[in-house]
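[1] Generate coordinates for the sequence data below:
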Amino acid sequence: MNIGFFSAKKYDEEFFNQANKNYGYKVRYFDFSLTEKSVVMASEFEAICVFVNDRINKNVLDTLSKGKTKYIAFRCAGYNNIDLQYAQKKGFRCVRVPAYSPNAVAEHVLALLLTLYRSTHKAYNRVREGNFSLTGLSGEEIFGKTVGIVGTGNIGSIVANIFNGLGCEVIASDPVVNQDLMSKSSIQYVDLEELYQRADIITLHCPLTNDNRHMIDSHSIQMMKRGVTLVNTGRGGLINTQAVYEALKSKHIGYLAIDVYEEEASLFFEDLSTDIIMDDLFMRLTTFPNVLITGHQGFFTKRALKQIAETTLENLKALEKRLKSDNEIF
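    Presented below is the predicted three-dimensional model:
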């Protein structure tokens, strides 16, 4: 099989080349995203491998259907960036990596929260400058807080166990109750409105759909406790950024930690350190001392990258042999 990788970075090449030793596929890496303009580069590939910032809309799918492409492999869990119904209509088979390393993302939630609460990023910079003053570094403790988890799939359930271990009251909201999690922990399921009202910390772990886009907006924020902490390592579109910005200014939101951003496609995964970033709202967020932003790195561990590569190639092997893949998207 001939596979074209879009939005490929050096680390993608490293881990996929290693995994491909067991498959022997022909691969070509492109460091640019799949778009309506770049899709012409995909005509020779039986399969294309895409990531979160690639855009697979109707026009892209129409162009793909005129070439050799039959398979679309997502090297990530989410697939909100494809017109799935149209892809299926055009006969494409699509696969994803649903659980490359849920522990990686769950641990990143804790890393973000501890950094914000204990100002370790500020302390690190001070010490490097010879400043050992503690003024302005007094923090919060996680112990005893009520943590609200939205979505209790692979990642959310691990996050629940982490906060249980830290002595928190854990509540959750999910249309599907995780019975295994319920049996092994003291987690309590509540409706979303009650979660907003009770939680000191709210962390999002649900997929992005048309129904929950901007689930965190001015209306839902008003239900929350004043000074609430909001963490999002899920999908940027779950949050209405303008509403959160206003709530930060009014101090209704006490802390914000995000690893995703709804307009991240033009920002994340690129080195823009010598450019002028034109997203004014994003840049305003970076000025808040109680906001911490990372560039979609929650998944980014060696174990996860290895698992992503191996699962993606195994998915494509199943499709090539016309076998059923448990990771096929329907």
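
[2] Going by C-alpha atoms from here, please, whenever you check contacts or count neighbours.
    OK.

[3] who touches stretch 216-230?
    Stretch 216-230 has contacts (C-alpha atoms under 8 Å, 6 or more residues apart in numbering) with 193, 196-203, 238-240, 243-244, 247, 251-257.

[4] Just the buried ones from the residues you listed?
    The neighbour-count test (16 or more other C-alpha atoms under 10 Å) applied to the contacts of stretch 216-230 identifies 196-203, 238-240, 243-244, 247, 252-257 as buried.

[5] Which of the residues you listed fall within strands?
    201-203, 253-257 (DSSP state E).

[6] Would you convert these into CSV that also reports distance to Met223?
    Putting these into CSV (distance: C-alpha to C-alpha, whole Å) gives the following:
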residue, distance to Met223
Ile201, 13
Ile202, 12
Thr203, 15
Ile253, 11
Gly254, 14
Tyr255, 16
Leu256, 17
Ala257, 19
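
[7] Closest one of those residues to Ile72?
    Ile72 has its nearest neighbour among those in Thr203, at 30.5 Å by C-alpha to C-alpha.

[8] residues in contact with stretch 253-260?
    By C-alpha under 8 Å, 6+ apart, stretch 253-260 touches 112-113, 116, 226-236, 244, 247-248, 290-298.

[9] for stretch 288-305, which positions count as buried?
    Buried residues in stretch 288-305, counted by 16+ other C-alpha under 10 Å: 290-293, 296, 298-299, 304-305.

[10] how close does Met215 get to Pro207?
    12 Å (C-alpha to C-alpha, to the nearest Å).

[11] again but with Arg303, I slipped
    Arg303 is 22 Å from Pro207, by C-alpha to C-alpha.

[12] and the contacts of stretch 253-260, which of them are in strands?
    228-232, 291-293.

[13] could you dump these to a markdown table with distance to Lys9?
    As requested, these are exported to a markdown table (distance: C-alpha to C-alpha, whole Å):
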| residue | distance to Lys9 |
| --- | --- |
| Val228 | 36 |
| Thr229 | 33 |
| Leu230 | 30 |
| Val231 | 27 |
| Asn232 | 24 |
| Val291 | 28 |
| Leu292 | 24 |
| Ile293 | 21 |
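
[14] One more sequence to fold, the one below, so I can look at both together:
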Amino acid sequence: MNVTFFNTKVYDQQFFSEANKDFRHKLKFLEVPLNENTAVLAKGSTAVCVFVNDLVNKQVLQHLAQVEIKLVALRCAGFNNVNLKAAAQLGIKVVRVPAYSPYAVAEHTLALILTLNRKTHRAYNRIREGNFALNGLMGFDLHGKAVGIIGLGKIGLVTSRILKGFGCRVLGYDVARSKEADEIGVEFSDLDNLYAQSDIISLHCPLTPDTYHLISDASIAKMKDGVMLINTSRGAIIDTRAVINGLKREKIKYLGLDVYEEEGDLFFEDLSNKVIQDDVFMRLLSFNNVLITGHQAFLTIDALQSIAKVTLQNITDFEQGKELVNELQA
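    Alright, predicted model coming up:
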């Protein structure tokens, strides 16, 4: 099957080309993102493959339908950027990779927590400049601390297991209680109790209308003074301006982000020679207790191999008329 890939980087081309030896699809890699202006570039293909920041709204889907695209294959788990109802109306199937490597994101979550706590990023820069002073580098023991996990899917559960290994007390919130969470020793909690008791709060829930700006002025006010807040899920779960207010009041003492609600114009690109126009993002960078990575939590060899294999299998299943086990329904 002919497949047009949008928004690709060198690593996408590398891993998909390698995995495709077993599938033999015809892959066309484009660096440009998918939007209303670029959708026409998919002409001649039956499927498109897109990533988290590609635009797949009603207008884009209409353009894709005009060039006879029948399948949108997401090479990610999140799908908040896709208008599923419009896709269904146009007869376009949508598939995703529901779980590639929960360990990749969970381990990155711990990397953010440990780096913020022990300030290893600041220590690294000091040592390179010959500064061996320890002032300002004091952290705390993770052992015995209460960590609130919002979202107990695969990533949230793996994160919980790791934290239990550190000797943390783990409180968890999800719309449904799972047996596995109980087996791990997660204390199921409502949000208000989780906010009030957690020394660290880590977000692992999908972006839905219910979770949009879940972290707001109101929820931050319920948190412990000096809380650490981590987000490796979706940027818009956090109201960035509310978090900035929390940092200024020192309600939030540590902030670790791998996602940002307006990341579409920033992340995955080299902007080192440009002036960044996002004033809110630049305000975040001005705090020395904020650590931001550019949506790299998924970026491990294991995860990329899994993403490529599952995505290409989704495409093959569609081509062969098999059941689409990873299909998204409106």
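
[15] circling back to that earlier point, which one of the ones in strands among the contacts of stretch 253-260 of structure 1 is nearest Lys37 of structure 1?
    Nearest member of these to Lys37 of structure 1, counting by C-alpha to C-alpha, is Ile293, at 30.4 Å.

[16] would you list the buried residues of stretch 288-305 of structure 1 in a markdown table and tack on distance to Thr274 of structure 1?
    What follows is the buried residues of stretch 288-305 of structure 1, written out as a markdown table (distance: C-alpha to C-alpha, whole Å):
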| residue | distance to Thr274 of structure 1 |
| --- | --- |
| Asn290 | 25 |
| Val291 | 23 |
| Leu292 | 21 |
| Ile293 | 19 |
| His296 | 20 |
| Gly298 | 24 |
| Phe299 | 26 |
| Ala304 | 30 |
| Leu305 | 28 |
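
[17] Please name the residues that touch the most centrally placed residue in structure 1.
    Structure 1 has Gly234 as the residue nearest its centroid, 4.1 Å off, counting by C-alpha atoms, centre = their mean. The neighbours of Gly234 of structure 1, taking C-alpha under 8 Å, 6+ apart as the test, are 204-208, 259-260.

[18] Let me see the ranges of the helices in structure 2.
    Assigned by DSSP state H, the helices in structure 2 fall at 10-19, 58-66, 84-89, 102-118, 120-128, 154-165, 179-184, 191-197, 217-221, 240-248, 279-285, 301-319.

[19] Compare those helices and give me the one nearest Asn135 of structure 2.
    Nearest of the helices of structure 2 to Asn135 of structure 2, taken as C-alpha to C-alpha: helix 120-128 at 10.1 Å.

[20] Tell me the buried residues in the closest one?
    Going by neighbour count (16+ other C-alpha under 10 Å), the buried part of helix 120-128 of structure 2 is Ala123.

[21] give me the stretch of structure 1 that that helix matches.
    Aligning helix 120-128 of structure 2 against structure 1 (TM-score structural alignment) gives residues 120-128.

[22] which residues are contacting that stretch?
    114-115, 132, 137.

[23] That stretch: average distance to aligned residues in structure 2?
    Compared with structure 2 after the fit, stretch 120-128 of structure 1 shows a mean deviation of 0.8 Å (mean C-alpha distance after the TM-score superposition for structure 1).

[24] Off-centre distance for that stretch?
    27 Å (C-alpha atoms, centre = their mean, to the nearest Å).

[25] what residue of structure 2 takes the place of Arg75 of structure 1?
    Taking TM-score structural alignment, the alignment pairs Arg75 of structure 1 with Arg75 from structure 2.

[26] make that Ala42 of structure 1, sorry
    Checking TM-score structural alignment: Ala42 of structure 1 goes with Ala42.

[27] Tell me the spacing between its match and Ala19 of structure 2.
    With distances taken as C-alpha to C-alpha, Ala42 of structure 2 is found 21 Å from Ala19 of structure 2.

[28] Could you check which of those two is surrounded by more residues?
    With neighbours defined as other C-alpha atoms under 10 Å, Ala42 of structure 2 and Ala19 compare such that Ala42 has more, 24 against 20.

[29] Distance of that one relative to Phe15 of structure 2?
    As judged by C-alpha to C-alpha, Ala42 of structure 2 and Phe15 of structure 2 stand 21 Å apart.

[30] And Asn131 of structure 2, by the same measure?
    41 Å.

[31] who's more crowded, the two?
    Between Asn131 of structure 2 and Phe15, counting by other C-alpha under 10 Å, Phe15 is the more crowded of the two (17 against 11).

[32] Now do the same contact list for that one.
    304-305, 308.

[33] Just give me the match in structure 1 for it.
    Residue correspondence to structure 1 (TM-score structural alignment): Phe15 of structure 2 is matched to Phe15.
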